[in-house]
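**Student:** missing the sequence, but the structure's below:
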């Protein structure tokens, strides 16, 4: 942490969000990180964070690949606000369109990563289930669709434990056969903050590493491995138990010390420890129960259904201009 690099932090906190990696490195929100540009805007309850990793210096600082990361933060999604969900879907469509720069003749392959048998990891397959796929229609009966649709196909390849095959190997085989112009991968992510779980959507043009959210990194799905541009869409659905415990202890110590300045010996000891020392202590205590213990909200079933509808609706509108026009017209009246 002393050198302003994420290298001393990655052992502490598990996060797939570029905005969180930048926040951990920056001493204050106003501090500039060499090689990293961060912009934030807010509109009607939707915060849009843009993190650009400009060079290798920035990559080293925050531990994220050179590229662009857009994060939509919407705390109100926890309240099942339908009009808000619609606005989020529209904002997601706009940001994805700006990043992908879709062309009329573009062929798109959507990959829903994750295990459909495990709810916190089922986002990718759920989104694929609700997509409007058109590649077969354009090949066999193009007159059925008319104008305003692009060629879209999709697959939910499962996980290594279900198939015995590396997910990236499955996708590479498909890419080599159907030759898409763009691959869009959807996956569940990990956050270091419970407040961002299921309220945040990240879009990145750097690809993705399946399983990274639960500390089980597989071969990357990116332009280098597939030979075509890859955009990753992810939603954090879990938090590392060690991180939650550390945050809880930090807050408890601060509160109890304020209430009782003299304090007790244990709280005085904890207050005097560096944060990395606290983290190491908690990790050691939890290790017998499983070092990779992840936590997710109890209402995860409902949340995954809601967020998958937001993402799939946004993708359908981004892929097919006729749907985007219909959605835009609907919100004008």
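**Tutor:** Great, that's in hand. A quick note: this is a predicted structure, and the numbers were derived from the prediction, not measured. Numbering: from 1, shown residues only.
**Student:** going forward, measure contacts and count neighbours with C-alpha atoms only.
**Tutor:** Will do.
**Student:** right, and residue 207 touches residue 230 too?
**Tutor:** Yes: using Cα atoms under 8 Å, residue 207 is in contact with residue 230, at 5.1 Å.
**Student:** next, show the common contact partners of those two.
**Tutor:** Shared contacts of residue 207 and residue 230 (Cα atoms under 8 Å, 6 or more residues apart in numbering): 185, 221-223.
**Student:** pull the most distant pair out of these.
**Tutor:** 185 and 223 (11.8 Å; Cα to Cα).
**Student:** in strands only, show me the shared contacts of residue 207 and residue 230.
**Tutor:** Counting by DSSP state E, the part of those found in strands is residue 185.
**Student:** okay, and which of the shared contacts of residue 207 and residue 230 map to helices?
**Tutor:** The helices, defined by DSSP state H, take in residue 223 from the shared contacts of residue 207 and residue 230.
**Student:** tell me the SS of the spatially most central residue of the chain?
**Tutor:** The chain has residue 234 as the residue nearest its centroid, 2.8 Å off, counting by Cα atoms, centre = their mean. Judged by DSSP: H, G, I helix; E, B strand; the rest coil, the three-state class of residue 234 is strand.
**Student:** put this next to the previous one:
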């Protein structure tokens, strides 16, 4: 069963009834568990199947865990699970461009820039006396960019990322953005990774130009956490009935959104650093973040 027409969601896992045994042709689902999370992988194998659910062809990995704002004791294992999934999605680590998408001034949209702030940039280290010790570790090159939003810059995020890619020639892009979901329980408890790229703002009906292999010419890995759900989706999920079209819709975010964004950004950045720089110990990564 596909998601309701009343729902706005960026999550592939919400496009189907979780109890359904059979999925549409061209779509596969795999579920696996670790000691701290459940991982659901949705694989869209062809474009026609993707069109039916509004998702491009590719892999969509959903990691469901404890509430991220709670900062649980199993942080290390959570981040390792995310890093492991990233390792499967990143085809070439020689030079990764990490792009934080979103508006840092609006808390529910600040996940991208706040994560980017904590990713360890290494492209400048080679030949730099300050980074001589790190240079000896033969680290992968990582560049970091926070794009802002068009309302602040007058420039599409995709245009900024494409311009930077043309200049520095990364081998892949990791784009981090806040997501929308339709199930309240997924707010701040779910992480989605995908190799199909990203269309910023799609879940809140403000779709911008996409970042993808087709638009950039290199693989784009999308990473996000749901931070908002719209009121019509809440009404529909609770009552099963269509919301009153005369009632205004609005986006709802958790009460502890500040804490959730801060800790989600820390978790994602730590996982990205782990995946990008396997030569570094956890202690080294924390000291450099």
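**Tutor:** Arrived safely, thanks for sending. Quick caveat, the model's predicted, so the values are computed rather than measured.
**Student:** before we move on, back to that, who touches the aligned partner of the residue nearest to the centre of structure 1 in structure 2 in this structure?
**Tutor:** The pairwise alignment with structure 2 assigns residue 234 of structure 1 to residue 224, based on TM-score structural alignment. Residue 224 of structure 2 sits next to 111, 176-179, 191-193 when contact means Cα under 8 Å, 6+ apart.
**Student:** among the shared contacts of residue 207 and residue 230 of structure 1, name the buried ones.
**Tutor:** Buried by 16 or more other Cα atoms under 10 Å: 185, 221-223, out of these.
**Student:** quick check, nearest of the residues you listed to residue 330 of structure 1?
**Tutor:** Using Cα to Cα, these come closest to residue 330 of structure 1 at residue 185, 28.4 Å.
**Student:** ok, the closest one - contacts?
**Tutor:** When contacts are counted by Cα under 8 Å, 6+ apart, residue 185 of structure 1 touches 110-113, 124, 207-208, 230-233.
**Student:** that one -> structure 2?
**Tutor:** Per TM-score structural alignment, residue 185 of structure 1 is aligned with residue 175.
**Student:** who touches both of residue 185 and residue 223 of structure 1?
**Tutor:** 207, 230.
**Student:** which parts of the stretch 201-333 of structure 1 are strands?
**Tutor:** For the stretch 201-333 of structure 1, the strands defined by DSSP state E, counting those that start in this stretch occupy 230-240, 294-295.
**Student:** wait, a strand at residue 62 of structure 2?
**Tutor:** Yes: when three-state DSSP is applied, residue 62 of structure 2 is found to be in a strand.
**Student:** mind checking how far it is from residue 162 of structure 2?
**Tutor:** As defined by Cα to Cα, to the nearest Å, residue 62 of structure 2 lies at a distance of 27 Å from residue 162 of structure 2.
**Student:** likewise residue 250 of structure 2?
**Tutor:** 32 Å.
**Student:** the more surrounded of these two?
**Tutor:** residue 162 (16 against 13; other Cα atoms under 10 Å).
**Student:** show me what that one lines up with in structure 1.
**Tutor:** Residue 162 of structure 2 maps onto residue 172 in structure 1, by TM-score structural alignment.
**Student:** list the residues that contact that match.
**Tutor:** Counting by Cα under 8 Å, 6+ apart, residue 172 of structure 1 touches 225-226.
**Student:** no further queries at this time; thank you.
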